[in-house]
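K.L.:
Predicted model follows, preceded by the sequence.
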Amino acid sequence: MDKNNNRFLLIIILGLLSAIGAFSIDTYLSGFPIMASDLHVSVDDVSYSLSSFFVGISIGQMLYGPLLDRFGRKKPLIVGLVIYVLASMGCAVSTSLEMLVVFRFLQALGGCVGMVTPRAIVRDTFPIQESAKIFSTLILILGVSPIIAPSVGSLMITTMGWHSVFWLQAIIGVVLFLAVLFLLAESKKADDSISLKPEHVTKVFWGIARNPQFITFSVAGSLVSGAIYAYLSGSPFVFMEIFKVSEQQYGIIFGVLAGGLILSSQINNLALRRFSSQQIINVALSIQTILGLLLLTLSAFNLLNLYGTLILIFLFLCCQGFSFPNSSALALMPFSKEAGSASALMGSLQMAIGSLSAAMVGFISNGTSLPMLGVMAGCASLGLIVFKIGNNNIVAKNK
């Protein structure tokens, strides 16, 4: 197999691994009403299974980071995928909300290895200047999930019941396990010099967290990601309960809106030929903040119908396709030996803010779209502020 084919296969596997978290979310969102009825709880209560998933991802990535640096990339990846498969089966046989919430946490604890490892492998394998472009390509693969997963999930839920989507996730986990085992080359050898003692791990994470470039771009990127998770948490209620779209229509809407993220991530590759990552992030976050505030204001005065909401959210998600790959590349740029831990800390921060955003939407729920849109606008605004302050300080120190 030549170098180009190896590169193509690597990117495909990394993209599919990166999508495991999104696929685990997107396939069951349209089933919230049916799940609520079957489990004898409210739709808002079912969203706790989403929040527990985010918490599991946040905690799990912190555990995998040091393991990836100590044992290489493949072994922790294989173990995590095994946990994911078993937990998916647990979700499939759940008979209560509490049981589902626990298994969703364990599913995330295993599956998050597929989210943190690709970032570390990109840092291992590709030159620094190529990282943002590779992350944009991974988003292209990742973006297939929200386009096809809701429709697949909706079809399975209406024909075979909501449990079937978790059996599907288990099967996909097995396929990824085999791909990693037989097709993925190790990008970093085990390093016996890296200690797993709590005090050493804490020292490594603390050193990473104190890096000005890491903290600026990881926090700004995480806040903007929080807006996306607020959307994920609130969109089933907003579209299916407020705007009264069907489960099938919701699946289509979800996929079309996700298309904005895919489209912009590929335009980002072209933009990087003329502009720096910092310049792109600045414009993207500024526009996203304006769109978030516009969505919130117009909705507060009942000036938005379904189509107006869809257009503005589509544009809002487009901005994410520019900010995410560039902020990720810049956050990981200062690290090589500790790329796994840096990737884990960044991913954990993203999911911690994501889980908080998702939970906040449910906590302040008032039967309107304002909680979802308010959290989205707030996250985008805070992301812009963090970027402006942090980037200005970095530029000043480098002069």
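P.N.:
Perfect, thanks for sending it.

K.L.:
When you work out contacts or count neighbours from here on, use the C-alpha atoms and nothing else.
P.N.:
Noted.

K.L.:
Name the nearest residue to Thr309, ignoring sequence neighbours.
P.N.:
Excluding the flanking residues, the one nearest Thr309 by C-alpha to C-alpha, 6 or more residues apart in numbering is Leu295, at 7.2 Å.

K.L.:
putting a second one here so we can go through both:
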Amino acid sequence: MTFPAAVRPPASFVLLLGAMAALPAVTTDLYLPSLPDVARDLETSAALVQATITGVLIGGAVGQILIGPLSDRFGRRAPVLIGISVHIVASLLAAIAPSIIPLLALRVIQGVGNSAAMVSAMAVIRDRYSGAGASVILSRLMLVVGVAPLFAPTVGGLIAHLWGWRANFTVLAILGLILLLVVARALPETHPPERRVARGLAGTARSYGVLLADRQFMALALLPGLGLGALISYVAGSPFVLREGYGLSENAFALLFAINGAGLVLGSQVNASLVRRFEPLKIIRVAIPLAMLLAAVLVVVAATGAGGLVALMTPLWFMLAVNALVPPNASALALTRHGERAGTAAALIGAMQAGVAGVVSPMVGVLGGDAVAMATVILGAVAAAFVVLVVATPAYRRGGETPAGEPA
């Protein structure tokens, strides 16, 4: 059963799905302030340490491709319970990783486990909501997910200061165990047996084939990935840009990270109000060009050094806030096109989101890891999103706002 946007879901329902969706973000952000320390302790390069962020995303992309069809076949609960269990084991092993290569491998495995929580949360939303209603829920979800960038680096920095950076992985295992118990007790099964499809390998391939052949679905599914690519470029680059480039302490970095996280949360909550008045695609077609303009300003400030840290952070804050309007609307529109295979569709959206971000964000390290590199990669990701929006969706065509959310 689906419910219209006017129906407000229980706060506990949103909180539970938000906790599931936030697990990858917490896994990514908790030890961000310690990245330079990890590089020194494991005697490795900044680029390889940044790759531990990418590893979670790549693992998430692969995991979602595998888990999405399983959730359509076996329901939403079983895959997430197994996935969180994988996360717990990988976190405990990461806490004792002897070098960077095992740590990278375990981060990929963490991403695979986390992906089950993300896929299930998205699919549960599509099981109960559609269109603007789904966009509202996804935006409310961002309020919960946004707590991760607000508090995780601060908590992670404190943990690292007291017990070292490895303790952050022990904490991730404990958080996973708590979430596992809560999900086992409280997550409803929204995909009953009579709606499940036992596709098998060939059927799964056909289901993905239907999605891949839908041009608008693929375009809408790509937009959140490019948006996340811009965000993760900031996430992965900021510890080196701000701590080493501007000399910020762990605590100062965590505070600044929280301020920028507030912009992300604010943008998502503004979107929850906007979708009650405007079509989701209308919001996207304004948000992406504005984000591109702010990213261009960010590049100029980074290249010239004018205004110092405050001048750099100002356009970045507004860009993150505006960029937060894109993923929930694009994801909701894409899911609406294929409600009969919501788990598989959510998996492909999530896999593209994690995969594209995983490919884009390492470019910060490749280009030098400084403020100019970070700003350039952010601009490139947002500009690519604008091209996709223009070429492959009806966003700028007369009367084309609503059809993007309708099945092909």
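P.N.:
Yep, that arrived. Predicted model only: the values in this text are computed from it and were never measured.

K.L.:
Ile172 of structure 1 pairs with which position in structure 2?
P.N.:
Aligning on TM-score structural alignment places Ile172 of structure 1 opposite Leu175 in structure 2.

K.L.:
pretty sure Pro33 of structure 2 contacts Phe151?
P.N.:
No. Using C-alpha atoms under 8 Å, Pro33 of structure 2 is not in contact with Phe151; the gap is 11.8 Å.

K.L.:
Give me the more crowded residue out of those two.
P.N.:
Each of Pro33 of structure 2 and Phe151 has its neighbours counted (other C-alpha atoms under 10 Å); Pro33 has more, 29 against 19.

K.L.:
residue contacts, the equivalent of the more buried one over in structure 1?
P.N.:
For Pro33 of structure 2, the aligned position in structure 1 is Ser30, judged by TM-score structural alignment. Counting by C-alpha atoms under 8 Å, 6 or more residues apart in numbering, Ser30 of structure 1 makes contact with 150, 153-154, 236, 247, 250-251.

K.L.:
returning to what we had before: translate the residue nearest to Thr309 of structure 1 into the numbering of structure 2.
P.N.:
Matched by TM-score structural alignment, Leu295 of structure 1 corresponds to Leu298 in structure 2.

K.L.:
Next, the mean deviation of the helix or strand harbouring its match compared to structure 1.
P.N.:
Leu298 of structure 2 belongs to helix 280-304 when assigned by DSSP states H and E. Relative to the matching residues in structure 1, helix 280-304 of structure 2 has an average distance of 1.1 Å after the fit, by mean C-alpha distance after the TM-score superposition for structure 1.

K.L.:
after that helix comes which helix or strand?
P.N.:
Counting by DSSP H and E, the next helix or strand C-terminal to helix 280-304 of structure 2 is helix 308-323.

K.L.:
what's in contact with that following helix?
P.N.:
227, 231, 246, 260, 263-268, 287-288, 290-292, 294-295, 297-298, 301-302.

K.L.:
related to what we said a few turns ago, which other helices and strands does the helix holding Leu298 of structure 2 contact?
P.N.:
Here helix 280-304 of structure 2 touches helix 308-323, helix 326-336, helix 371-392, going by 3 or more C-alpha pairs under 8 Å, 6 or more residues apart in numbering; DSSP states H and E.

K.L.:
For it, buried residues please.
P.N.:
280-285, 287-292, 294-299, 301-302 (16 or more other C-alpha atoms under 10 Å).

K.L.:
Kindly report the same for stretch 203-211 of structure 1.
P.N.:
204-205, 208-209.

K.L.:
ok, back up a step: please list which of the contacts of Ser30 of structure 1 are preserved in structure 2.
P.N.:
Using both residues aligned by TM-score structural alignment, their matches' C-alpha atoms under 8 Å, structure 2 keeps these contacts from those: 150, 153-154, 236, 247, 250-251.
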